[in-house]
Each structure stands twice: as C-alpha cells, then as structure tokens.
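Asker: predicted model, plus sequence, below.
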Amino acid sequence: MIDKPLRVVLAEDSVILRDGMVELLGARGCTVVATAGTAPELIAAVAEHRPDVAVVDIRMPPTHTDEGIRAAVEIRAGTPEVGILVFSQHVETAWAARLLADGAAGIGYLLKERVARTSEFVDALHRVAEGGTALDPDVVTRLMRGGQRTRVGTLTPREREVLELMAQGHSNRSIAARLVVSERAVEKHVAAVFAKFDLPATDADNRRVKAVLTYLAESR
C-alpha cells in the first residue's frame, strides 16, 4: 500500500522562501495544497483544504509582529485535528504557551536558523501530522524558565532512553518495538519517569507533555 502524500498548507510572507519551500517539500513527497502570505489567507486555506499540517511563520503582514502565531492559535482552537508547525526566526513565548495550553500533541515549533537539513524538517512535519511533537530546545527552555533543571539526572539509563524516544514523538508501542521490550515494560519506565518528575495523574493527564518539556529543557 502506497502512503498518501502529506498535505500541507504553507504560510510564509517571503515569496522567494515560500516558492523554495514548495519545491523542497514537493521533492520530498509532500503536497502543498495551498500557500498563504497573510494570516487571513492562512486561516481561509486551512478551512478550505483541511490539510494534515499547516506550516506557519510568526511575523506576517500587515504589522509583522505576531499575526502568524495568532492565526495558529485560532486554527488550533477551531480545527484541532490539523497539525501546526510554527517555523520562524523568533520565539514568541506568550503565544507559544497559548498554542501549547491544551497539550503539545500535533504541535511543532522550530527555529529557521537551527534546522540544518531538509530531511529534518520533513521528519518534523510527519511527526506533527501524526499527533507527535517537534519542539526546538531553545523554545522549550524559554517556556520552562525558572524550572528545576536536575530531574533528568535522577533517571536510570533505560528511563532516560525511553524519555528521549517520547520526546521524539514515539508512542509506547513504538518505543517498545525500538527497544525490543514489551509494551508493559515501557509503561513501567514511563510511570517511573512521571514519579521522579513529580507529575501526578490529573483529569487532563498531560504528564507526557510535561515530562518531554522537562527533558528538552534540561538536556540543552
């Protein structure tokens, strides 16, 4: 069975960069179903095409401040099934926190100057489209400012290995396959991570997201 190409809406106000990204993504097997140069165009394109993932620049016309990420928050609220990958030169902490407020599943935030390879970017797109996360450690550090930075050091090597795979967006089943252990064993390691990070169960149960954020912040 042939995998369906990833359907992408691309929001970038620089025409040259936008056209270049369309070509690069096309060469990597993605289908850019629409492009947008402004936040309203982005919102309209997502509503019309319902892509697997929307790539969003933060600063877009007319003010070039935070129109893009405001639009991302609006898209997240209205169509949570659409993955969001913020791709920018800037970190807007307040808006990033709002974007992640209901969990990091299906959310990415990468900094342009830190993405060295096209394959890395496309891998992040697929991860986000599948409900995983792709967060640059610098973004995470700013979101976690003032937090403890020693909890990862309390983990066993296997617990840290499991957490690292969690941070890459893998499910417990996927982690078990990669480590050649049972899914039950992975669940025990994950539970140990939660305990060591002091993350009790809640109704929302976003402990997995918090554990990953802690790992990324402390592993810079």
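Answerer: Alright, I've got the coordinates.
Asker: from here on, just use CA atoms for contacts and neighbour counts.
Answerer: Fine.
Asker: what about residue 50, distance to residue 190?
Answerer: 34 Å (Cα to Cα, to the nearest Å).
Asker: element containing the spatially most central residue of the chain, please.
Answerer: The residue lying closest to the centre of the chain (Cα atoms, centre = their mean) is residue 108, at 2.1 Å. Element membership for residue 108 (DSSP states H and E) is strand 107-111.
Asker: what packs against that strand?
Answerer: Here strand 107-111 touches strand 83-88, helix 118-129, strand 133-135, going by 3 or more Cα pairs under 8 Å, 6 or more residues apart in numbering; DSSP states H and E.
Asker: show me where this protein has its helices.
Answerer: Ranges of helices in the chain, per DSSP state H, are 15-27, 39-49, 67-78, 93-99, 118-129, 137-143, 157-167, 172-179, 183-196, 207-218.
Asker: next one for the comparison:
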Amino acid sequence: MIAEDAAVVREGLVGLLTDRGLQVAAAVGDPQALLAAVDRTRPDAVVADIRMPPTHRDEGLRAAAELRRRHPGLGILLFSQYIETSYAHTLLADGPAGIGYLLKDRVLDVDEFVEALHRVVGGGTALDPDVISRLLRARPTLAALTPREHETLAHMAAGLTNAAIAARMEISQRAVEKHTATLFDKLEIPRTTATHRRVQAVLRYLEGQEGDPP
C-alpha cells in the first residue's frame, strides 16, 4: 500500500515496486483513504509520506500511528523529506520492529529501498541514522518534571487512580489532574485518549528508572 499525495512520486513508486516483483494493493493520496484501504485490503506493509493533506504537516505520521494501533503486525515504512518527532515516539512506543523511516534525499539506490521494505515486512527495522539522532535529541526526559509531578507519575506507574493518588499525596483530585495534564505536556505525549496518554507516561517513567541504582 502506498500513501503519497504527490501524484508523480506515487506513480513512480508503484512502477518501481511492481518492476521488482512486489504487488501494490493500492496507491492513495490522503490519510483517510489510506486508513480505509488498509482496513479493506489488509496489505503486508504501507509506504507512507509524512506530510499529507489537508495541512501537509504530520497527517501521514499520525495515520501510521493509528494503523499501528489497528493492525499491530502491519509493516510501516515512512518515506519523507522531513523528520517529524511529534508522533514518531508514539509510533515506536511498542518497539521498532516492523517500522522503517527513510529520508527521500538519502536513498540513492532503489534496491536499497526495496531491501528496507522487505526488512520491515519481515519484522525488522529500517531507520535512517539522522532520524534516530533527531528522535534521541528530541525525546523529553523525566528531568523536566517538578518533584510533585514526578511523584504523581510514580503513583500512576504503580497503578493508582487519580482519586487514590490524591489521597496518597494529601492533595485534591483537581490538583492531581493538573499535575497529570502538565506532565503529559512536558513529556510531549500526544493528546489522543486519556488512557493512552497514561500508558505512554508510565512507559516513559519505567524507561527513566532503568538506569537508576536499586
């Protein structure tokens, strides 16, 4: 499945992949068409641009994250001129297996691109070094949190509800909600559902504890 809003690039990818023996189930030009086509045809992998209609910001990346949620075994290869970090962490939250992110101006060989696509379909990873470097630099750390926000997150990681956290910290539930909303923003966790944001925050907390002494 190919998702690329530039018609010439889209048709070029179809021709290149078909010439090398791959079957292209569909080629679409916007994220909504991508979501519908994947639900309908269930391909092995999606090649998607990052910036797509209507705003040409990160629609393709957000669609990829949604596809990752709907179809966990789907291979996803992002192919773009840009490095976007906003939703990339969400896409990689469950691990990089089956994920690729290549920059258009750095792929100089078609066979290299096809090999990366096969690797993603097989559950491997194909990440451009510049993408990895940018994601690591952009990833907020727990150091950005105040002691109170860190304590709130620790209780969240222990499985406590907001009401239980309020009782444990001897503050109001509204104060807990304020700490929670602030730490979500500081950790740059996208505003999807509240449950999803809590899970991402806890994962970030657990990652931050890996290097701490017992």
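Answerer: Good, I have the coordinates. Only a predicted model underlies this, so the values are computations on that prediction, with no experimental measurement involved.
Asker: relative to residue 209 of structure 1, which of the helices and strands packed on strand 107-111 of structure 1 is closest?
Answerer: strand 133-135 (8.9 Å; Cα to Cα).
Asker: between the helices and strands packed on strand 107-111 of structure 1, which one is closest to residue 176 of structure 1.
Answerer: Here helix 118-129 is closest among these (Cα to Cα), at 17.8 Å.
Asker: where does the closest one end up in structure 2?
Answerer: Using TM-score structural alignment, helix 118-129 of structure 1 lines up with residues 110-121 of structure 2.
Asker: ok, average deviation of that stretch from structure 1?
Answerer: Its aligned residues in structure 1 lie a mean 0.4 Å from stretch 110-121 of structure 2 after superposition (mean Cα distance after the TM-score superposition for structure 1).
Asker: need the counterpart of residue 73 of structure 2 in structure 1.
Answerer: In structure 1, residue 73 of structure 2 lines up with residue 81, judged by TM-score structural alignment.
Asker: and the gap between that match and residue 105 of structure 1?
Answerer: 10 Å.
Asker: distance of the aligned residue in structure 1 for residue 133 of structure 2 relative to residue 72 of structure 1?
Answerer: Residue correspondence to structure 1 (TM-score structural alignment): residue 133 of structure 2 is matched to residue 141. Per Cα to Cα, residue 141 of structure 1 is found 21 Å from residue 72 of structure 1.
Asker: more neighbours: which of those two?
Answerer: residue 72 (28 against 19; other Cα atoms under 10 Å).
Asker: residue contacts, that one?
Answerer: Residue 72 of structure 1 sits next to 56, 84, 86, 99 when contact means Cα atoms under 8 Å, 6 or more residues apart in numbering.
Asker: quick one on the thing from earlier: need the helices and strands packed on strand 107-111 of structure 1 in CSV with mean neighbour count, can you?
Answerer: What follows is these, written out as CSV (neighbours: other Cα atoms under 10 Å):
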stretch, mean neighbour count
strand 83-88, 27
helix 118-129, 19
strand 133-135, 26
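Asker: which one, of the ones you listed, ends up nearest to residue 173 of structure 1?
Answerer: Proximity to residue 173 of structure 1, assessed across these by Cα to Cα, is greatest for helix 118-129 (15.3 Å).
Asker: and the angle for the closest one with strand 107-111?
Answerer: On the basis of axes from the mean of the first three to the mean of the last three Cα atoms, to 10 degrees, helix 118-129 of structure 1 is oriented at 160 degrees to strand 107-111.
Asker: which residues sit against helix 118-129 of structure 1?
Answerer: 6, 24-25, 28, 52-53, 82-85, 105-108, 115, 133-134, 169.
Asker: try 10 Å
Answerer: 6-8, 21, 24-25, 28-30, 51-55, 81-85, 87, 104-110, 112, 115, 130, 132-135, 168-170 (Cα atoms under 10 Å, 6 or more residues apart in numbering).
Asker: residue 81 and residue 105 of structure 1: who's more crowded?
Answerer: Each of residue 81 of structure 1 and residue 105 has its neighbours counted (other Cα under 10 Å); residue 105 has more, 23 against 18.
Asker: map that one across to structure 2 for me.
Answerer: Aligned partner of residue 105 of structure 1 by TM-score structural alignment: residue 97.
Asker: likewise residue 60 of structure 1?
Answerer: Counting by TM-score structural alignment, residue 60 of structure 1 lines up with residue 52 in structure 2.
Asker: now residue 16 of structure 2. Nearest residue, chain neighbours left out?
Answerer: Excluding its sequence neighbours, the residue lying closest to residue 16 of structure 2 (Cα to Cα, 6 or more residues apart in numbering) is residue 110, at 7.8 Å.
Asker: that concludes my questions; thank you for your assistance.
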